[in-house]
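# after the sequence you'll find the predicted model.
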Amino acid sequence: MRLNSKGQVTIPAELRRKYAFEEGDEVEVVEVGNVLQIVRREGTERRGKRLTGHMRGRATTTMSTDELMDLFRGD
């Protein structure tokens, strides 16, 4: 990895997948002895939870879940 002019690094995709890091996750860089570690910030919501929380209660339909599923599936 290489540090860019803004002091940023890119975490390789295979490591992001392995440790379940997603866009929008908050991380911290902590110093442990002579080593810097990238860790997920404690107490922050995961991306999926943030998205569902943002969407909850915004539906504008009176259709039931079963009716919507039939519509989407083309049944």
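Sure, I can see it.
# CA only for contacts and neighbour counts going forward, please
Will do.
# quick one, helices of the chain?
With helices called from DSSP state H, the chain shows them at 13-18, 47-55, 65-73.
# show me what the second one is packed against.
Spelled out, that is helix 47-55. Contacting helix 47-55 under the criterion 3 or more C-alpha pairs under 8 Å, 6 or more residues apart in numbering; DSSP states H and E is no other helix or strand.
# this is the comparison structure:
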Amino acid sequence: MRVTEKGQVTIPKNVRRHLDIRPGSEVEFTFAGDGALLRKVEVSSEERSREVRELLDHIRKHKGSMNLAGMTSDEFYKMLRD
């Protein structure tokens, strides 16, 4: 399996099927010796709702406060990715 420049890998179909990993699923890696283990993380709807509320509160708190110092949004997003 090859790692992309962004550090991404494709989880093989048989592993996704076995762990019931679908688009939007959350997974985590843990260290195991000289390797890592992948597991699917089950997130309750209450936990997801709380996370969404916290994110929206954070966005509202900072709405209109970002100064890009003349950068375009494309330049800003490129900077975030690099």
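Cool, the structure landed. Note that this is a predicted model, so its numbers are computed, not measured.
# how close are the two chains, by TM-score?
Superposed pair, TM-score by TM-score structural alignment, normalised by the length of the first structure: 0.52. Supporting alignment: 46 aligned residues with a C-alpha RMSD of 2.1 Å.
# residues contacting the residue nearest to the spatial centre of the second structure?
With distances taken as C-alpha atoms, centre = their mean, residue 26 lies nearest the centre of the second structure, 8.2 Å away. By C-alpha atoms under 8 Å, 6 or more residues apart in numbering, the contact list for residue 26 of the second structure reads 40-43.
# quick one on the thing from earlier: in CSV, list the helices of the first structure along with distance to residue 7 of the first structure.
Below are the helices of the first structure laid out as CSV (distance: least, C-alpha to C-alpha, whole Å):
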stretch, distance to residue 7 of the first structure
helix 13-18, 19
helix 47-55, 24
helix 65-73, 46
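# make TSV out of the ones you listed and add distance to residue 35 of the first structure and mean neighbour count.
Converted to TSV, the helices of the first structure look like this (distance: least, C-alpha to C-alpha, whole Å; neighbours: other C-alpha atoms under 10 Å):
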stretch	distance to residue 35 of the first structure	mean neighbour count
helix 13-18	18	10
helix 47-55	28	11
helix 65-73	51	10
